[in-house]
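Asks: With the sequence up front, the predicted model follows.
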Amino acid sequence: MKFGKIDYLNLLPFHVFLKRSSLKSYTKKSIEHKKDVPAKLNKALKKNQIDAAVISSIESRYKKYKILNMGIVAKRDVKSVLVRKNSKNKKDPASASSNMLAKILNIDGEVIIGDRALKAYLTDGDECFYDLANIWYKKTGLPFVFGRLTCAKYTSFYKSLAKNFTKRPVKIPQYILEQYSQTRKIEKEKIIWYLKYISYKIETKEQKSYRLFLRKARELGFKA
């Protein structure tokens, strides 16, 4: 099995869950070799270089894929999908969903996602950015689904994996927090604070939001 891993803090609880799971050791090692940003995992899944990943939600709707009820969800704010105020328009090449969301919301400026965005938010302050999930929530009253667990093979296996992950919160060990704090240059307390804004279970409201997002994207010419 070839699983693609988004190497961002927003999926840290899932990474910890995988580490503790009963997956075979060679499968766990292969996950570390298939880590990348969402946009590149989108392409890897299309090319059958991996058989599953949490990919950009806007790219998960292809007929050959099975989309599961787990993903990266912001209930209101997200803190890591931002548009910098008073800046030139610039897409973030790492995320198709975030770029489309900025377009749908008619927010001009530089789109920044992931750990780089979170660090910028913590360094520069919230007054310097538009939080795209927050604006979506204010307009729709709905959470926003940035990524979805999507597979092209082994659907039953990944469905079971997702179900077990979303059953209960995952506690992150201090040593892993320390590792991520050092590599991301973000304080451990801030990582814990940030993860409170992220959820993973996709239920009725999330499905409704996802469908609305795709409809608005199609209205702007996205072929999905």
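Replies: Structure's in. What do you need?

Asks: Could you use CA atoms for every contact and neighbour count after this?
Replies: Fine.

Asks: So which other helices or strands are in contact with whichever strand or helix holds K139?
Replies: Using DSSP states H and E, K139 sits within helix 132-140. Contacts defined by 3 or more Cα pairs under 8 Å, 6 or more residues apart in numbering; DSSP states H and E place helix 132-140 against strand 81-84, helix 96-104, strand 144-151.

Asks: Could you dump these into a markdown table and include mean neighbour count and distance to S25?
Replies: Formatted as a markdown table, the helices and strands packed on helix 132-140 follow (neighbours: other Cα atoms under 10 Å; distance: least, Cα to Cα, whole Å):
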| stretch | mean neighbour count | distance to S25 |
| --- | --- | --- |
| strand 81-84 | 28 | 33 |
| helix 96-104 | 21 | 32 |
| strand 144-151 | 26 | 21 |
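
Asks: okay, pairing it with this:
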Amino acid sequence: MRFGKINYLNLAPFDIFIKKYPTQSSFKLFINHHKNYPAKLNKEFLFKRIDAGFISSIAGIKAKKTKSAIISYGEVWSVIAIKNGNKFDYQSASSNALSIVLKIDGEILIGDRALKYKLGHTINKDYIDLGLEWYKKHRLPFVFGLLCCNKFEKFYNKLSKSFNNQNIKIPQYILNKYENLTKIKKNDIKEYLRHIHYKVSNKPKISLNRFYRGVRLTRIKVPSRF
């Protein structure tokens, strides 16, 4: 089974979970060597080079979805629009589309790079948090990524359910590792992860449908094989 994973801090709890989850060693070997940014995983998923993974929500419109996702209820910290010209982030399809739906101009930045920028500009706040702007407008969380599958649907639904039901704490030695890799302080990492949720309940479903409606109305091109 070929699983692709977003290589960002927002899936740190999933990293901890999957190490202990009972599955084939080949599955864990593949996931450890197959990490990338969302837009890249979108293509690999759509071309079926991977069987499953966390992909951009805009790329999962027609995909088989589990009940796990990357969700923010308000501020997300890691998806921002910098008030400095207009520029999309090549790493994300959903965040670029979200900025269009919200009619927000700026340089779109996502992931750990956005988190670093936000933490370094807390006084001169020259950015807009897109998760917060969506919440202000709709009073709903925003779903940035979805755990989708092309194959082995029963397996991934079971995995998703197990992940959602766990209260995962990240050990200090793992936090130290992330701090060394990202140069983001571990206390900031812990605070950031409090803004990230994973279970797709009723409100995220409503929000996702509202986002998809916005995508259709603004005629945004959805990622596809062709």
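Replies: Great, that's in hand. The structure presented is a predicted model; accordingly, all values stated were derived computationally and were not measured.

Asks: Can you calculate the TM-score here?
Replies: With the length set by TM-score structural alignment, normalised by the length of structure 1, the two chains reach a TM-score of 0.96; 221 aligned residues with a Cα RMSD of 1.0 Å.

Asks: returning to that earlier point: nearest to K216 of structure 1, of the helices and strands packed on helix 132-140 of structure 1?
Replies: K216 of structure 1 lies closest to helix 96-104 among those, at 6.7 Å (Cα to Cα).

Asks: That closest one vs structure 2, average offset?
Replies: With mean Cα distance after the TM-score superposition for structure 1, helix 96-104 of structure 1 departs from structure 2 by a mean of 0.5 Å once superposed.

Asks: That helix maps to which residues in structure 2?
Replies: The alignment of helix 96-104 of structure 1 onto structure 2 (TM-score structural alignment) spans residues 93-101.

Asks: residues making contact with that stretch?
Replies: With contact meaning Cα atoms under 8 Å, 6 or more residues apart in numbering, stretch 93-101 of structure 2 is reached by 38-39, 56-59, 79, 81, 88-89, 105, 108, 110, 130, 144-145, 211, 214-215, 218, 220, 223.

Asks: what do you get if the cut-off is 7 Å, keeping everything else the same?
Replies: By Cα atoms under 7 Å, 6 or more residues apart in numbering, the residues outside stretch 93-101 of structure 2 that reach it are 39, 56-58, 79, 88-89, 105, 108, 144, 214-215, 218, 220.

Asks: same question, stretch 78-93 of structure 1
Replies: In contact with stretch 78-93 of structure 1 (Cα under 7 Å, 6+ apart) are residues 98-99, 108-115, 117-118, 121, 128-133, 197-198.

Asks: Pull up the gap between I198 of structure 1 and G71 of structure 1, please.
Replies: 10 Å (Cα to Cα, to the nearest Å).

Asks: Between the two, point out the one with more neighbours.
Replies: Legend: neighbour count by other Cα atoms under 10 Å for I198 of structure 1 and G71, higher for G71 (28 against 20).

Asks: does that one sit in a helix, a strand or a coil?
Replies: Here G71 of structure 1 is strand, with the state taken from DSSP: H, G, I helix; E, B strand; the rest coil.

Asks: Touching, it and L149? I think so.
Replies: Yes. Using Cα atoms under 7 Å, G71 of structure 1 makes contact with L149 at a distance of 5.4 Å.

Asks: any residues in contact with both of the two?
Replies: Common neighbours of G71 of structure 1 and L149, using Cα under 7 Å, 6+ apart, are V54.

Asks: can you redo the helices and strands packed on helix 132-140 of structure 1 as TSV with distance to I50 of structure 1?
Replies: Listed next are those as TSV, based on distance: least, Cα to Cα, whole Å:
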stretch	distance to I50 of structure 1
strand 81-84	25
helix 96-104	19
strand 144-151	9
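
Asks: Can you check which of those gets nearest to F157 of structure 1?
Replies: strand 144-151 (10.0 Å).

Asks: Show where the closest one falls in structure 2, residue numbers please.
Replies: Against structure 2, strand 144-151 of structure 1 falls on residues 142-149 (TM-score structural alignment).

Asks: can you map out the helices along structure 1?
Replies: 12-20, 25-33, 38-46, 96-104, 114-124, 132-140, 155-165, 174-184, 188-195, 204-219 (DSSP state H).

Asks: between those, which one is nearest to D77 of structure 1?
Replies: helix 132-140 (4.5 Å).

Asks: Run through who's touching the closest one.
Replies: 74, 76-78, 81-82, 102, 143-144.

Asks: How much space separates the closest residue to K5 of structure 2 other than its chain neighbours from F3 of structure 2?
Replies: Of all residues not flanking K5 of structure 2 in the chain, K35 sits nearest, at 4.9 Å (Cα to Cα, 6 or more residues apart in numbering). K35 of structure 2 is 9 Å from F3 of structure 2, where distance means Cα to Cα.

Asks: So between those two, which is more surrounded?
Replies: Neighbours per residue, other Cα under 10 Å: of K35 of structure 2 and F3, the larger number sits with F3, 22 against 17.

Asks: Enumerate every residue touching the more buried one.
Replies: F3 of structure 2 sits next to 30-31, 50-53 when contact means Cα under 7 Å, 6+ apart.

Asks: pretty sure F144 of structure 1 is in contact with G71, am I right?
Replies: No. Using Cα under 7 Å, F144 of structure 1 is not in contact with G71; the gap is 10.3 Å.

Asks: ok so, going back, out of the contacts of F3 of structure 2, which are buried?
Replies: 30-31, 50-53 (16 or more other Cα atoms under 10 Å).

Asks: Now render these as CSV, adding distance to Q166 of structure 2.
Replies: Putting these into CSV (distance: Cα to Cα, whole Å) gives the following:
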residue, distance to Q166 of structure 2
F30, 23
I31, 20
I50, 25
D51, 24
A52, 21
G53, 19
